[in-house]
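>>> For reference, the sequence and a predicted model appear below.
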Amino acid sequence: MIIFNKIMIILGIIVCLAYFGHTANILVLLPLPFYSHTVNFMPVFKALAARGHNVTMYSPFPMKTPVTNLTEVTVPLLLQSTLSNRLNEAMSKDTFFRRLTVLWTMGLNGVERSLKVDKIKQLINDKDAKFDLIMLETWFFQEAFLAFGYRFNAPVINLSPTFLFPSAASFTGNYLPVTYVPNLRYGFTDLMSFSERLTNSFHYAWESFIGYYFYLKYQDALMRKYFIYPGSENLPDLSDLLRNTSLTLVDSHVAVNYPVPLHKNIVYFGGANIVTGDKLPQDLQIIMDSAKEGIIYFSFGSYINISTLQPFMRKAIFSALGCMKQKILMKIEDSKLLNGYQLQNIEARTWFPQSSVLAHENCKLFITHGGLHGLMEAIYHAVPMVGIPLVADQKHNTKFIEKLGIGIVIDKEDLSETKLSNAINTVLKDQSYVERIKERSAIFKDQPIDILDNAVYWIEYVIRYKGAPHLRPAILDQYWYQRLMIDVIAFYLLVIFLIGYIIIKIFRKLYKFIRYICCSKASKNRSKKSKNE
């Protein structure tokens, strides 16, 4: 027995040494004020820490509970007021060019202010710091941070909080077919009309062209201005750094997006943040359990304040919900906004455990602005929706809801008490909405491997294979005319032209020859005829 125990101890030590011998030092840099992004990435970081990796995270949002192997470096919360102002500006001037300009300006401002933060400046100049992997939110207008990968000679994994923007897709070698992959900034489906395909292709081209020749130049300038250390004079062009990132983790899923052709350097991890099995707070549990007519949950996410909506929109929402026989759970930053309305059926709070609320069997409807994470949670828990898109990718997301038949969408400019009431009643009474979203929920949950485990696997894969350069598509090394096959098309056109030219020449020669023969015969016949006369 003693010998057996000793053997087991030795085996345990060997296993532990094997486990911790493959641990890596991972730097996570998320200094901008996108709380929902950070929260949804956190399960990945925690899972890496749980597997023994040393994760160092720079973020303005400290965790409530410390996590073993996860070291937090808290940086100042920058751009919070700017973010609200930009969102309000984008909502009031909701055009493609305005939205894109707002995001580019915000990104450049946020990157520069982040690089001025003392803790980040210290990181840049830290000669002793060594990392095996860098994780960045590169594609959300933070491209200059890619210099950290070069600084520490470590592979970079991008974290994308939405499906890929056109520029992000092109720099990973995933050139999206514009004929059926709609731009996130528009409310198009994958079945676009001729005019929609014209618009889609134009804006794909415009964003990629202007993004490359204008916006990225400013990001490159910021990178060279603030990354000053011995050897920084050899920093490659930012466009080269972008083309050489190892992997992109995309917060999306086949159940919440259209089918898209992607290379192996793109990995979906949408749904990794969805909490299942957590108990509701006791008071909220009682409210939801006792709701005989069911629950309607209302939330416009963590960025949109109800106070920033136009007065007619607030009136339509409050009036319509106040007339419902269902219990309403409303996420709202200030319950005083409800004063003056008959709202005895509304439970208003600044925060709800959203996933747990949607998971409750009495939750019958979700009224949403169309945020991606709310959409994923609603589909996962099979709760039909009424969408009121406001800004950013929300039109795209709600159009997806409408196409699948799992909810109804109301344009914000057309919002009224009557329209909202009709939409709510239609979704609640028509069982087809429930049936379709249950089917989509089953698709979401049908996975050969757990979503979070899959994300961790690919992160460790990149570490094991030193950046996994074999995943990098060769298309990234081609010139634009090679990618578009302009040279091949030009060659074929030239061959066709030459063949056509030769054929025409031959026919002309034949024509002349035949004409000569015919003329010769005619001439001989005339001469014979004249002699006979």
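Cool, got the structure. Just so it is clear, the structure is predicted and the values come from calculations on it, not from any experiment. Numbering: from 1, shown residues only.
>>> From here on, just use CA atoms for contacts and neighbour counts.
Noted.
>>> Buried residues, stretch 199-211. List them.
By neighbour count on 16 or more other Cα atoms under 10 Å, the buried set for stretch 199-211 is 199-201, 203-204, 207-208, 211.
>>> Show the residue spans covered by the strands in this protein.
25-29, 54-59, 70-74, 133-136, 156-160, 247-250, 266-268, 295-299, 327-331, 346-349, 363-368, 385-387, 407-409 (DSSP state E).
>>> Pipe those strands into TSV and attach distance to residue 431 per row.
As requested, the strands of the chain are exported to TSV (distance: least, Cα to Cα, whole Å):
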stretch	distance to residue 431
strand 25-29	45
strand 54-59	44
strand 70-74	46
strand 133-136	43
strand 156-160	35
strand 247-250	32
strand 266-268	31
strand 295-299	16
strand 327-331	20
strand 346-349	25
strand 363-368	11
strand 385-387	13
strand 407-409	11
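>>> The closest residue in space to residue 412 that isn't next to it in sequence: neighbouring residues, count only.
Sequence neighbours aside, residue 388 is the residue nearest to residue 412 in space, at 5.9 Å (criterion: Cα to Cα, 6 or more residues apart in numbering). Residues lying near residue 388 (other Cα atoms under 10 Å) number 23.
>>> As CSV, the strands of the chain with mean neighbour count and distance to residue 95 would be great.
Formatted as CSV, the strands of the chain follow (neighbours: other Cα atoms under 10 Å; distance: least, Cα to Cα, whole Å):
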stretch, mean neighbour count, distance to residue 95
strand 25-29, 21, 31
strand 54-59, 22, 31
strand 70-74, 17, 35
strand 133-136, 25, 28
strand 156-160, 25, 23
strand 247-250, 24, 25
strand 266-268, 20, 29
strand 295-299, 24, 24
strand 327-331, 23, 28
strand 346-349, 17, 32
strand 363-368, 24, 21
strand 385-387, 29, 19
strand 407-409, 25, 19
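>>> Second structure follows, compare the two:
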Amino acid sequence: MPASRAYRSLRFVSEQLLIMHTTRVTGNVVFVLLITSLVEAYNILVLTPITSPSHTAVFKSLVTELVERGHFVTYWNGLQSDKLSTTDVNSTMNNPRLRLLTSPRLAQINSQHEIGYNDRDSPFRLLFRIPGTVSKYCKIVYEDPVFHQLMNSEEHYDLIIVDGFANDCTLYLAEVLDVPFIYLNCFPPSPWILYAIGSPLATEQFPNPSGIRDRMNFWQRAFNTVTSVFAVYFHRRVVLPLIEDVAIKTLGINNLTSIAEIENRYLSLLLINTHFSINYQLPTSPAVIEVGGMHLNRRHQRLSEDLLSFLDDSGDAGFIVVSFGSMLRGDDVPDHFCQIFLSTFARLSQRVIWKWEDKRKLEHQQQPIPSNVKTMPWLPQQELLAVYHSVPAIFLPISSDQPINAQKAEDDGYAIRINWDDLTEEDLYNAIQRILNISRYKEKVKEMSALMRDQVVNPMDQAIYWIEYVVRHQGAPHLRGASRDLLLPQRALVDVFLFLLVISLFMAYVTFRVCHFCIRTLFRKRVVTDVRKKVN
């Protein structure tokens, strides 16, 4: 066992030994605990330098659980440290088994990911922005002191957990530290991550972010297939080589291993924060594990007194939460949409809590901010709403996975989807009234909540089990599907179908030639026979 890990394990043992002495347990039991601690306390590196508050909520819950279960965690998070300190994890953040690494420059770029409301116009706009965006992110990551600290570390890690969103540039750490890694995706997996793990793209039923729904006609399936395959090759042939060029220029290291090769060699598992009850079904390999809702059943953050007072005053009318996610700033909403929201909210008897970063923009609108509206730069959404807590919704999706999630929710009957370009005050007001007054929305979301909660294993326990499983089995190479060694056309059996097509065409051609020869032979024989008859 490496010295660093032994030291960490023994430090953990000393804490447990103190507990045992205070409870007067026999020496034999203490010895068993010593052995157990040495075996089960793993040293885990969690990498989320590129992140968002919503992603951090998921990772923070996982890190907290890992630490509480006795593991040692080094956690590099790209948000400001004060964003990590909430009621349910304050004690964990001060735990000696957790080392928190933060980066001020990364915190600055993570506060604004340059995703705006104009991105609703085209599902491909964000895709084509990825190379420039990732190039900028990676340059900042490679220049950050924390990255160099980890690159030069002699500490032994048992496992790395990486946020699957825009953190490809950190994968060089897996090779340098020679340790397997797990992707944790906070939304449905992209086609290129499914390809990397060797799982089917399932384009006949699983819509990529530019898709519509799972039941598709021929043209929709064709579009979904073409765009999914294009996304895989775009990421492999454009994005990853660009990251490698940035690494060479920034780090000054030539002959770097390609990120695709690092993924193929070190990627062990994909955890996805989805569940088949509320997301489109995806047939996967054993190396893909759904852990949807794993962050929803932890201790909740206590609401501020100011917010509690505002909510209590809502009375029987209740309250409405308005948020467009953590990567979209509310104050980026065009003025005419602001007017629609303000005018609509002024007509409501309910209180409205609105995620809005810059209140000054609202104050300059023609419609004043109604007295029943409270704006906040960040909302504790788990404490206020979620499918998990049986709350119906109205969706105005922008980009990424939002459109297909909104479509799925509307198809399942617990939400109303409105397109931004069709948004009017009357449409929004009527949608709110339908959600509030038509019982089937509330009944349906209760059904969905029951489905999501009805799991054999708690999602967090599931995530922890598989994380420990990968460590116990040295990267779990037996989970690797043979398809990971095949190209995408081979995985889709395109080569087989082409071969069968060629064989079929060849056999058809041979059959045609044989039939043609036979017909010609028979025809000639008949002609000869007829001529002989005439001669005779």
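Perfect, thanks for sending it. These numbers were taken from a predicted model, which means no experiment stands behind them.
>>> Quantitatively, what TM-score do the chains reach?
Between these two chains, after superposing, the TM-score reads 0.86 (TM-score structural alignment, normalised by the length of structure 1); 498 aligned residues with a Cα RMSD of 2.7 Å.
>>> quick revisit: closest one to residue 39 of structure 1 among the strands of structure 1?
Among the strands of structure 1, strand 54-59 comes nearest to residue 39 of structure 1, with 10.8 Å by Cα to Cα.
>>> The closest one aligns to what range in structure 2?
Counting by TM-score structural alignment, strand 54-59 of structure 1 falls onto residues 72-77 of structure 2.
>>> now do stretch 442-457 of structure 1
Counting by TM-score structural alignment, stretch 442-457 of structure 1 corresponds to residues 450-465.
>>> chain center to that stretch: distance?
Relative to the centre of its chain, stretch 450-465 of structure 2 is centred 17 Å away, using Cα atoms, centre = their mean, to the nearest Å.
>>> do the same with stretch 428-438 of structure 2
30 Å.
>>> matching residues in structure 1 for it?
Using TM-score structural alignment, stretch 428-438 of structure 2 pairs with 420-430 in structure 1.
>>> Tell me the counterpart of residue 247 of structure 1 in structure 2.
Residue 247 of structure 1 maps onto residue 269 in structure 2, by TM-score structural alignment.
>>> measure that match to residue 58 of structure 2 for me?
Distance, residue 269 of structure 2 to residue 58 of structure 2, using Cα to Cα, to the nearest Å: 17 Å.
>>> and what of residue 241 of structure 2?
Taken as Cα to Cα, the span from residue 241 of structure 2 to residue 58 of structure 2 is 29 Å.
>>> okay, the two: which has more neighbours?
Taking neighbours as other Cα under 10 Å, residue 241 of structure 2 and residue 58 compare with residue 58 leading, 19 against 16.
>>> got the contact list for the closest residue to residue 197 of structure 1 other than its chain neighbours?
In this structure, residue 197 of structure 1 finds its nearest non-sequential neighbour in residue 179, 5.9 Å apart by Cα to Cα, 6+ apart. Residue 179 of structure 1 makes contact with 190, 192, 197, 200-201, according to Cα atoms under 8 Å, 6 or more residues apart in numbering.
>>> Which members of those occur in helices, if any?
Judged by DSSP state H, the subset of these located in helices is 197, 200-201.
>>> JSON lines please, covering the residues you listed and showing distance to residue 479 of structure 1.
Formatted as JSON lines, these follow (distance: Cα to Cα, whole Å):
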{"residue": "197", "distance to residue 479 of structure 1": "25"}
{"residue": "200", "distance to residue 479 of structure 1": "23"}
{"residue": "201", "distance to residue 479 of structure 1": "20"}
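>>> now, among those, which is nearest to residue 172 of structure 1?
For those, the nearest to residue 172 of structure 1 is residue 201 (18.9 Å; Cα to Cα).
>>> Just give the nearest non-adjacent residue to the closest one, would you?
residue 178 (5.6 Å).
>>> The one you found corresponds to which position in structure 2?
Aligning on TM-score structural alignment places residue 178 of structure 1 opposite residue 203 in structure 2.
>>> For burial, what's the neighbour tally of its match?
Counted with other Cα under 10 Å, residues neighbouring residue 203 of structure 2 total 23.
>>> And the match of stretch 442-457 of structure 1, what's buried?
Result for stretch 450-465 of structure 2 [16+ other Cα under 10 Å]: buried residues 450, 452-453, 459-460, 462-463.
>>> Check stretch 257-270 of structure 2 too.
Those would be 259, 262-270, for stretch 257-270 of structure 2 by 16+ other Cα under 10 Å.
>>> which one of those residues is nearest residue 302 of structure 2?
residue 270 (31.9 Å).
>>> I figured the closest one hits residue 196, correct?
No. Applying Cα atoms under 8 Å as the test, residue 270 of structure 2 and residue 196 come out as separate, 9.7 Å apart.
>>> What does residue 151 of structure 2 correspond to in structure 1?
In structure 1, residue 151 of structure 2 lands on residue 124 (TM-score structural alignment).
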